[in-house]
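S.K.: Just a sequence and a predicted model for now, questions to come.
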Amino acid sequence: MTSSPPGDYLIRPIRADEWTAVRELALRMLRDPVAHIAFLDTYEEAVARPDVFWQERAAGGAEGSERVRQVIAEGPGGAWLGTVTVLIEEPGTTDWAGCPVERRQGHVVGVYVRPEWRGSGLTKALFAAGLEWAWQRQVERMRLYVHQDNGRAQGLYRKLGFMPSGRTVTLPTDAAGKCELEYVLDERG
């Protein structure tokens, strides 16, 4: 899977043995100024996790997995510039918020692009690779959640074809009662 002119970046799935790079990128994500509204995890929780957690995470999202795919953009010199992860959710199960899953769907999580690469088309390329992988697994739709105060991300997701479904989830950890908005893409975009 490649995109953009040669030499710019390569979009590819992670490999199981790249767990240290997975950890490094996750910690970078969690230091972003909007991490508190963009991710359900915190830097303090993530940095305290043992190596085995990161090894299992990398193995679970690596090339060859049929349930989870983490794709990255690898830049010149091997630097990881951004990432998108897609989970396959099956009907009859419950999602991360405890809600029933009604159809086979892809769930986009962990969207991050380094600030210096934002606006370059890199996020669109990452989404294209992640969505292609999910559509090949015959999902009926794609979805993601975005915090109600994360206007930048909401705008990006709309540009990528995702639209608000009207469903919201209030996070128990949010003392202000803020919620996450579900955005969906029902057709291959």
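M.R.: Nice, I can see it.
S.K.: For the rest of this, base every contact and every neighbour count on C-alpha atoms.
M.R.: Will do.
S.K.: Could you list the residues in contact with the helix or strand in which L181 is found?
M.R.: Assigned by DSSP states H and E, L181 falls within strand 179-185. When contacts are defined by C-alpha atoms under 8 Å, 6 or more residues apart in numbering, strand 179-185 is touched by residues 141-148, 157, 161-171.
S.K.: Longest helix in the protein, please.
M.R.: Ranked by number of residues, the top helix in the chain under DSSP state H is helix 122-135.
S.K.: Check which residues of it are buried.
M.R.: L122, T123, A125, L126, F127, A128, A129, G130, L131, W133, A134, W135 (16 or more other C-alpha atoms under 10 Å).
S.K.: Show me where the protein has its strands.
M.R.: Ranges of strands in the chain, per DSSP state E, are 10-13, 68-74, 80-89, 105-113, 141-147, 163-170, 179-185.
S.K.: Reformat the ones you listed as TSV; add mean neighbour count.
M.R.: Formatted as TSV, those follow (neighbours: other C-alpha atoms under 10 Å):
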stretch	mean neighbour count
strand 10-13	23
strand 68-74	26
strand 80-89	23
strand 105-113	23
strand 141-147	22
strand 163-170	15
strand 179-185	21
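S.K.: Out of those, the one nearest A35 is which?
M.R.: Among these, strand 105-113 comes nearest to A35, with 9.8 Å by C-alpha to C-alpha.
S.K.: orientation of the closest one relative to strand 68-74 in degrees?
M.R.: Relative orientation of strand 105-113 and strand 68-74, computed by axes from the mean of the first three to the mean of the last three C-alpha atoms, to 10 degrees: 30 degrees.
S.K.: hold the first one in mind and look at this next one:
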Amino acid sequence: MGYLIRPVKADEWKRLRELRLAALADPVARIAFNESFEKVAAYPDEVWQRRAGRSDEDRDPLTFIGEGPDGGWGGMVVVLVEKEGADERGGEEPWAHIVGVYVRPEHRGTGLARELFAAAVEWAWSRSEPAVERVRLWVHEENERALALYRSLGFVETGRTMADPKDGTAIEHEMALERA
């Protein structure tokens, strides 16, 4: 299936909300996302309008969607730039952070996730102010499917871990892709 990979447009905020809620209703949501369905479902319309508007203006956090030939949205990825010193890396160059990765079950295995990641990484590398040399993400230790995908895309575990914000007994691993 051929997908059109593009940023969300400002007037598509209702579709963005629907896709995010579908992600949070998915059975893997408990290990894939740090927000709950209930919390996000209660967000006012202004939150969704602002998110969609930022993507439409090429500002982060930017949401890319994969639109199928029928106009349906098969998945999404969100990317943002974190400024230097934003964490314990201690003032190194800014990096991009990929969050909110979701592909609807009926679109999994089609290559859509790879296309979404390609767009997010290309967008990150295209930044000049600030220039980005590293793309990172966090993945739950039990999310084997995501781990395999990220490794196949060239992401490597950095050795950094953190407790899952929803379950302090579970671990998330940082993975990164350095600019070649």
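M.R.: Perfect, I can see it now. Just so you know, these numbers come straight off a predicted model, no measurement behind them.
S.K.: against the second structure, where does the longest helix of the first structure fall?
M.R.: Aligned using TM-score structural alignment, helix 122-135 of the first structure spans residues 112-125 in the second structure.
S.K.: what's the mean gap between the matching stretch and the aligned bit of the first structure?
M.R.: On superposition with the first structure, the average gap between stretch 112-125 of the second structure and its aligned counterparts reaches 0.6 Å (mean C-alpha distance after the TM-score superposition for the first structure).
S.K.: now the spatially closest residue to G154 of the second structure that is not a sequence neighbour: how far from G53 of the second structure?
M.R.: Distance criterion C-alpha to C-alpha, 6 or more residues apart in numbering; nearest residue to G154 of the second structure, sequence neighbours excluded, is L177 at 6.3 Å. As judged by C-alpha to C-alpha, to the nearest Å, L177 of the second structure and G53 of the second structure stand 28 Å apart.
S.K.: just Y102 of the second structure next, same as before
M.R.: 20 Å.
S.K.: cool, I31 of the second structure as well?
M.R.: Distance from I31 of the second structure to G53 of the second structure, by C-alpha to C-alpha: 28 Å.
S.K.: between those two, which one's more packed in?
M.R.: Using other C-alpha atoms under 10 Å as the criterion, I31 of the second structure and G53 rank with G53 on top: 20 against 17.
S.K.: How about the contacts made by that one?
M.R.: By C-alpha under 8 Å, 6+ apart, the contact set of G53 of the second structure is V8, K9, A10, D11.
S.K.: ok, these in the first structure: which stay?
M.R.: On the basis of both residues aligned by TM-score structural alignment, their matches' C-alpha atoms under 8 Å, what survives of these in the first structure is K9, A10, D11.
S.K.: and the residues you listed, which of them are in helices?
M.R.: Short answer: those have none in helices (DSSP H).
S.K.: Of those, just say which sits nearest to M76 of the second structure.
M.R.: Minimum distance to M76 of the second structure across these is 13.1 Å, recorded for K9 (C-alpha to C-alpha).
S.K.: Per the alignment, the closest one pairs with which residue of the first structure?
M.R.: So, by TM-score structural alignment, K9 of the second structure is matched to R15.
S.K.: cool, and L149 of the second structure?
M.R.: Alignment note: L149 of the second structure maps to L156 in the first structure; criterion TM-score structural alignment.
S.K.: measure its match to E187 of the first structure for me?
M.R.: Distance from L156 of the first structure to E187 of the first structure, counting by C-alpha to C-alpha: 18 Å.
S.K.: What of A73 of the first structure?
M.R.: From A73 of the first structure across to E187 of the first structure, the span is 25 Å (C-alpha to C-alpha).
S.K.: What residue in the first structure is paired with V77 of the second structure?
M.R.: Applying TM-score structural alignment, one finds that V77 of the second structure aligns to V84 in the first structure.
S.K.: who's in contact with that match?
M.R.: Counting by C-alpha under 8 Å, 6+ apart, V84 of the first structure touches Q70, V71, I72, V108, V109, G110, V111, Y112, L126, F127, G130.
S.K.: Having no further points to raise, I will conclude here.
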